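Participant: With the input below, show me the fold.
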Amino acid sequence: MKLLYFSGFSLIGESEIFNEYIIRNDVTASGFSYGAIKLVENIITGAYDSEHFKKRIDKVQLFSPAYFNDKDEKFKRMQLMFFKKDSRAYTDNFVKNCGFSEEEKEKYFSIGAYEELEDLLYYEWNAQKLEIIKKKNIIVETYLGGNDKIINSEEALKFFRQFGDVYFIKEANHRL
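Facilitator: All right, here's what the predicted structure looks like:
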């Protein structure tokens, strides 16, 4: 049984922090933050249906999906400008605001690329994308933290509740 998991921005191998929630089987895939975007896009493009991969997925778990639909252009440009100015300081602060401890940061941190940050900031979550997933009979579970400092979890809740179960953990941050 191989876990299909997509890591968040500036992170590698952090899936174990979601052990409380993650379903480890051959037909469930999950992603954290930016990883949720990568997971959804891979399903939409049919990557798992291809001759090469032939992976059946019955359920996706989206952990604090990077939802910036409610942020304006100025906010997004500023984030990219700060990253370009000092990528190490930006990603350090980003991971800290996610709620990772120093020990976790040491274990999972990896400086993300400008293009990845741009992708996650400008990614447009829309009903069409999640309807494609639902039409493939894939169950969508979304996990959100009420004390998230990265995304507006209330706005994300409004959006994702249309497509499946949402677990809103009031006291949790972006890292859940």
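Participant: from here on, contacts and neighbour counts on C-alpha atoms
Facilitator: OK.
Participant: Just to check, residue 57 is in contact with residue 28?
Facilitator: Yes. In this structure residue 57 lies within contact range of residue 28 using CA atoms under 8 Å: 5.7 Å.
Participant: tell me which element residue 60 falls in.
Facilitator: strand 59-63 (DSSP states H and E).
Participant: ok, and what's touching that strand?
Facilitator: 22, 27-33, 36, 138-144, 176 (CA atoms under 8 Å, 6 or more residues apart in numbering).
Participant: Quick check: residue 13 vs residue 162, distance?
Facilitator: 30 Å (CA to CA, to the nearest Å).
Participant: Dead centre of this protein: give me the residue that sits there.
Facilitator: With distances taken as CA atoms, centre = their mean, residue 33 lies nearest the centre of the chain, 2.0 Å away.
Participant: if I pick that residue, what's in contact with it?
Facilitator: 7, 8, 9, 62, 63, 64, 65, 66.
Participant: Which residues are in contact with residue 68?
Facilitator: Per CA under 8 Å, 6+ apart, neighbours of residue 68: 120, 121, 122, 123, 124, 151, 152.
Participant: Would you mind measuring from the fourth one to residue 153?
Facilitator: To tie it back to what came earlier, the one meant is residue 123. 16 Å.
Participant: So for these two, which sits in the more crowded spot?
Facilitator: residue 153 (25 against 15; other CA atoms under 10 Å).
Participant: One more, so I can put them side by side:
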Amino acid sequence: MKYFSGFGFKNEKVLFLSYLQRGDFVVAGFSKGAQKAVQEALTMIEQGKRVDTLQLLSPAFFNYLPKEQKHKEILTFVKNKDAYLHFFYKKALYPAKVDIEKFTTEPSLGELKELLFYEWKEEDLQLLQENGVTIEVYLGAKDKIVNADKAKEFFTPFAQVYLINNAGHLLR
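Facilitator: Next up, the predicted model:
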């Protein structure tokens, strides 16, 4: 399995073991890592490699946000990175009661820009589907980072979407 970490996270895969499939032909990612997982699966398919399952855990889906709001996020990050990250981790954690300190890392401005301006494309998901890739999307109904309803609406035509009640971004 190939796994990609989320924005500001490292080694957090252990938080999701109950969702993750084990196998050589599985690609998975959490939050920003879900964006990378899609790109990796597409690359593997283009190279003629086998991908059975793509697992997207709380995918960072911001297609619906206006550019102005994305730029505001960036300015807030630039003005006071520590305060931004404190608030970000607080939102990511909600409503879970887990110590995530050992899973956090300091992200760069470039990573935030990549995260916010990544454009999810229906044709990418369609291509994966046409190539026999099973796509699974896991969303927390109480997510404070991603709008779970908008993400569910976008991914449903291409994936098996699991909306987990009483769970936030960490699917807890």
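Participant: List the TM-score for the superposed pair.
Facilitator: Overlay of the two chains. TM-score (TM-score structural alignment, normalised by the length of structure 2): 0.91; 169 aligned residues with a CA RMSD of 1.7 Å.
Participant: can you give me the strands in structure 2?
Facilitator: 2-4, 26-30, 53-57, 134-140, 160-164 (DSSP state E).
Participant: okay, and the fourth one goes to which residues in structure 1?
Facilitator: What that stands for is strand 134-140 of structure 2. Strand 134-140 of structure 2 corresponds to residues 139-145 in structure 1, going by TM-score structural alignment.
Participant: Including distance to residue 92 of structure 2, could the strands of structure 2 go into TSV?
Facilitator: Formatted as TSV, the strands of structure 2 follow (distance: least, CA to CA, whole Å):
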stretch	distance to residue 92 of structure 2
strand 2-4	17
strand 26-30	12
strand 53-57	13
strand 134-140	11
strand 160-164	15
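Participant: how about the ones you listed, which one is nearest residue 91 of structure 2?
Facilitator: strand 134-140 (12.2 Å; CA to CA).
Participant: So which residues make contact with the closest one?
Facilitator: With CA under 8 Å, 6+ apart, strand 134-140 of structure 2 has contacts from 52-59, 128-129, 148, 152, 155, 158-172.
Participant: can you do 7 Å?
Facilitator: 52-58, 148, 159-165, 167-169, 171 (CA atoms under 7 Å, 6 or more residues apart in numbering).
Participant: before we move on, back to that, in structure 2, what residues pair with the strand holding residue 60 of structure 1?
Facilitator: Strand 59-63 of structure 1 maps onto residues 53-57 of structure 2, going by TM-score structural alignment.
Participant: how much does the matching stretch stray from structure 1?
Facilitator: Once the two models are superposed, stretch 53-57 of structure 2 sits on average 0.4 Å from its counterpart in structure 1 (mean CA distance after the TM-score superposition for structure 1).
Participant: centre of the chain versus that stretch, how much separation?
Facilitator: With CA atoms, centre = their mean, to the nearest Å as the basis, stretch 53-57 of structure 2 stands 9 Å off its chain's centre.
Participant: Please identify the buried residues of it?
Facilitator: Of the residues in stretch 53-57 of structure 2, 53, 54, 55, 56, 57 count as buried by neighbour count, 16 or more other CA atoms under 10 Å.
Participant: Save these as a markdown table, and put in distance to residue 88 of structure 2 too.
Facilitator: A markdown table is the format used below for the buried residues of stretch 53-57 of structure 2 (distance: CA to CA, whole Å):
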| residue | distance to residue 88 of structure 2 |
| --- | --- |
| 53 | 29 |
| 54 | 26 |
| 55 | 23 |
| 56 | 20 |
| 57 | 17 |
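Participant: Nearest approach to residue 70 of structure 2 belongs to which of the strands of structure 2?
Facilitator: strand 26-30 (20.0 Å).
Participant: and that closest one, how far from structure 1 on average?
Facilitator: Strand 26-30 of structure 2 sits 0.7 Å off on average (mean CA distance after the TM-score superposition for structure 1).
Participant: what residue of structure 1 takes the place of residue 107 of structure 2?
Facilitator: So, by TM-score structural alignment, residue 107 of structure 2 is matched to residue 112.
Participant: next one: residue 84 of structure 2
Facilitator: Checking TM-score structural alignment: residue 84 of structure 2 goes with residue 90.
Participant: Compute the number of surrounding residues for that match.
Facilitator: 19.
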